[in-house]
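In: quick one, structure for this:
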Amino acid sequence: MIYGAMKFSVGGGLKLAFRPWVEGLENVPTEGPAILASNHLSFSDSFFLPAVLDRKVTFIAKQEYFTSPGVKGRLTAAFFKGVGQLPVDRSGARGAGEAAIQAGIKVIENGGLFGIYPEGTRSPDGRLYRGKSGGLARVALATGAPVIPVAMIDTEKIQPPGKVVPKLMRPGIRIGAPLDFTRYQGLENDHFIRRSLTDEVMYEIMKLSGQEYVDIYATAAKRQLAEEKKAEEKKAVDMKDGEKKDGERAQAA
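Out: Predicted structure coming up:
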C-alpha cells in the first residue's frame, strides 16, 4: 500500500517532470526474481530506475539516507522507506558487505527484483569503473537468479554530487537482456568465478552506456582525484606565497 502510494506520487512526478526515456523494458520479467545490475552516476539513479518499472525493485541504501537531517533528509528517508529500500550501516565494511549480500539473497528468495550497483559507489567523473566481485556475484551465484544489466544515461548531469536542486533534462535508461549464470550456481566462494561473472556484467553495462571503462575501482579513483586536488591547491598556495615573498624582496631592494 505504502509502496503503491509512493510509486504514484514520487515516480509519477519524476516521469512527468523529467520524461525519462527507456529502452529494453521488456527485458525485466513481469514476475519472478531477477538482479538489476546498474552503473551509478548520480544519487538520483535510485529514484529514476524504480520510477520507470512496473514492479518494485529493492536496493541496498546506505544508512545515512535514512538519518540525514533537514528537509531533504526527511524527504529522502520517506521515499526510501516508502519504496521498501533497505538501510545498511556501512561503519563496519565487512559487516555491511555481508548484511547487504544476505539482504539481496532474501529479496531474490522472496521472488523480488534486487537492484545493485557493482561499482560500489558513484562514478567520480562519468566513466565506468571496475565492478566489485563480492556483492553482485555472490547473490547471483547463491540464488541462480538472472542478472539484467542496466545503463543509466546522463543522470550525473541532472544532479551532480553536491548539488541539491536538479536540472530539468531527460535522462535515459537502457536495459539489456538477462544474463544466465546458473552454470556456476553454488560457486560463490570461488574468487575467479566471481571475478569473471562481474567482468562479464560490467562489459554489458559498458556496451549499453557507451561509457569509457577504467579497470580500477571507483573508490581508488576518488582517492586519486582527491589527492590530485589537494596537490593542486598546495601548489597554488605555494605559488601565491612565492609571489608574495618576491614582492617583499622587491620592496626591500
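In: please make it C-alpha for all contacts and neighbour counts, starting now.
Out: Noted.
In: residues in contact with A61?
Out: Counting by Cα atoms under 8 Å, 6 or more residues apart in numbering, A61 touches Q85, L86, P87, V88.
In: can you count the residues close to the first one?
Out: Residue neighbour count, defined by other Cα atoms under 10 Å, stands at 21 for Q85.
In: can you give me the distance of V214 to G172?
Out: V214 sits 22 Å away from G172, going by Cα to Cα, to the nearest Å.
In: of these two, who's got more company?
Out: More crowded of V214 and G172, by other Cα under 10 Å: G172, with 19 against 12.
In: do you know how far D215 is from R130?
Out: D215 sits 5 Å away from R130, going by Cα to Cα.
In: same deal with E98?
Out: Distance of E98 to R130, computed by Cα to Cα: 20 Å.
In: show me the contacts for the nearest residue to I2 once chain neighbours are set aside.
Out: Of all residues not flanking I2 in the chain, G82 sits nearest, at 5.6 Å (Cα to Cα, 6 or more residues apart in numbering). Contact analysis of G82 by Cα under 8 Å, 6+ apart lists I2, Y3, M6.
In: now the other sequence, so there's something to compare against:
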Amino acid sequence: MLYRLMKYVLLGPLLRLLWPAKVTGRENIPETGGAILAGNHLAVADSFFMPLRVPRKVTFPAKQEYFTEKGPKGLLKKWFFTGVGQFPIDRSSGSAAQAALDTAIRLVRSGHLLGIYPEGTRSPDGRLYKGKTGVARIALESRAPVIPVVMVGTDKVNPIGSKMWRPRKLEIRFGRPLDFSRYEGLAGDRFIERSITDEIMYALMELSGQEYVDIYAAKAKELIAADEAGVRPAVPLQPEGREPARLPESKAG
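Out: As a prediction, this is how the structure comes out:
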C-alpha cells in the first residue's frame, strides 16, 4: 500500500513531470514471476527513476543505515525507503553478506522483481566497472532470468555530492532477458559465477555504450581519492598509452 502511494500519488507523478524519460525495451520485463533487473549505477537517483517506468513493483537492497537512524529524521528515512520498495542489508561481515544474498534469492523465488547493481556502488566517473558475482549466485539459485537495464543521464541529474537534482531528460533502456539455465546446479562454482557476471556486464556495456574498466568501482574510488590527495596509487586506474580494458565477447547462446 505504501509503495503504491509513493509511486502513483506522491513521488511518482512529480518525478515524471520534472524528469521525463525515454523508455525502450519495457516489453522485455515479464508480466509475472521472479526476475532480476541488473543495472548500471550512475547515481542514487537510479533507484527512483527506473522503478517508475516498470509496471510491477521493483525491490532493491539498500544500506541498513537508511533504516536504523534514530529520531524523527530516521523514522522519515525508514518510511521513505520502505515506501519506494527498498529493503535493508547489513554489509558489515561475510555472514551479513550471505544473509543479504539469501534474502534476495528468497524474494526472486517468491515471484518478485529484484533490482540490483552488479558494480556494488556508484560509478565514480561515468564508466562501467567490474561486476561482483552476487548477481550470478542469485540468478543460479533462483533460476530466474536477468534483464539488463541501463540509465542514461542520471549522473547529470544527481552528480556525486550534489544535494539538489538538476532538470534533464533521461533515458532508460531494458535489454533482452539473459537465460542462465544451462548452468543449473553450478551455483557456488566461482568460475561459472564469474563467467555469468561478465556476460551480464557485457550486456550492460553494449546497451549503455559506457567504457568498461576491469577493476571494481570501490577500488577505482580509492585510486581516484589517492590521486586527488597527491598520493601515487600502487595500481594506476588507466595506464598511460593503453587502450581501456574491454570485456570478452559474450558467449550467450
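In: for the one helix or strand L36 of structure 1 maps to, packing partners?
Out: Under the criterion of DSSP states H and E, L36 of structure 1 resides in strand 34-38. Using 3 or more Cα pairs under 8 Å, 6 or more residues apart in numbering; DSSP states H and E as the contact test, the elements touching strand 34-38 of structure 1 are strand 113-116, strand 147-153.
In: give me the mean deviation of that strand from structure 2.
Out: Compared with structure 2 after fitting, strand 34-38 of structure 1 deviates on average by 0.4 Å (mean Cα distance after the TM-score superposition for structure 1).
In: scan structure 2 for its longest helix.
Out: Taking DSSP state H as the criterion, structure 2 has its longest helix at helix 190-208.
In: quick one: distance of that helix to the chain centre.
Out: 13 Å (Cα atoms, centre = their mean, to the nearest Å).
In: mind listing what's buried along that helix?
Out: Under the neighbour-count criterion of 16 or more other Cα atoms under 10 Å, helix 190-208 of structure 2 has 192-194, 196-205, 207-208 buried.
In: so it corresponds to what in structure 1?
Out: Mapped onto structure 1 using TM-score structural alignment, helix 190-208 of structure 2 covers residues 191-209.
In: what's the mean distance for the matching stretch versus structure 2?
Out: Stretch 191-209 of structure 1: mean distance to aligned residues in structure 2 after superposition is 0.5 Å, counting by mean Cα distance after the TM-score superposition for structure 1.
In: please name the nearest non-neighbouring residue to the residue nearest to the spatial centre of structure 2.
Out: In structure 2, the residue lying closest to the centroid (Cα atoms, centre = their mean) is Y117, at 2.0 Å. Spatial nearest neighbour of Y117 of structure 2, chain neighbours left out: G39 (5.1 Å); criterion: Cα to Cα, 6+ apart.
In: just checking, the one you found touches P148?
Out: Yes: the criterion here is Cα atoms under 8 Å, and G39 of structure 2 meets it with P148 at 5.8 Å.
In: so what sits against both of those two?
Out: Shared contacts of G39 of structure 2 and P148, defined by Cα under 8 Å, 6+ apart, comprise L204.
In: for stretch 140-159 of structure 2, how far is the first residue from the last?
Out: Span of stretch 140-159 of structure 2 from end to end, Cα to Cα: 34 Å.
In: distance from it to the middle of the chain?
Out: 5 Å.
In: quick one, strands of the stretch 101-250 of structure 2?
Out: Along the stretch 101-250 of structure 2, counting by DSSP state E, counting those that start in this stretch, strands occupy 113-116, 128-129, 146-152, 170-174, 212-213.
In: mean distance between the last one and structure 1 after superposition?
Out: Looking back up the chat, that one is strand 212-213 of structure 2. For strand 212-213 of structure 2, the mean deviation from structure 1 after alignment is 0.3 Å (mean Cα distance after the TM-score superposition for structure 1).
In: now swap in the third one and tell me
Out: Compared with structure 1 after fitting, strand 146-152 of structure 2 has a mean deviation of 0.5 Å; criterion: mean Cα distance after the TM-score superposition for structure 1.
In: please apply the same query to the fourth one.
Out: Average distance, strand 170-174 of structure 2 versus aligned residues of structure 1 after superposition (mean Cα distance after the TM-score superposition for structure 1): 0.8 Å.
In: repeat for the first one
Out: Taken against structure 1, strand 113-116 of structure 2 registers an average deviation of 0.6 Å after superposition, with mean Cα distance after the TM-score superposition for structure 1.
In: elements contacting that strand?
Out: For strand 113-116 of structure 2, the packing partners by 3+ Cα pairs under 8 Å, 6+ apart come out as strand 35-39, strand 58-63, helix 94-109.
In: how near is the counterpart of T103 of structure 2 in structure 1 to L225 of structure 1?
Out: In structure 1, T103 of structure 2 lines up with A103, judged by TM-score structural alignment. Going from A103 of structure 1 to L225 of structure 1 by Cα to Cα gives 32 Å.
In: neighbour count winner among these two?
Out: Taking neighbours as other Cα under 10 Å, A103 of structure 1 and L225 compare with A103 leading, 20 against 14.
In: hang on, isn't A139 of structure 2 packed against L37?
Out: No: taking contacts as Cα under 8 Å, A139 of structure 2 lies outside contact range of L37: 10.6 Å.
In: hang on, the earlier thing: mean neighbour count and distance to A220 of structure 1 added to the helices and strands packed on strand 34-38 of structure 1, as a markdown table?
Out: Putting these into a markdown table (neighbours: other Cα atoms under 10 Å; distance: least, Cα to Cα, whole Å) gives the following:
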| stretch | mean neighbour count | distance to A220 of structure 1 |
| --- | --- | --- |
| strand 113-116 | 25 | 19 |
| strand 147-153 | 26 | 22 |
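In: appreciated, that's everything.
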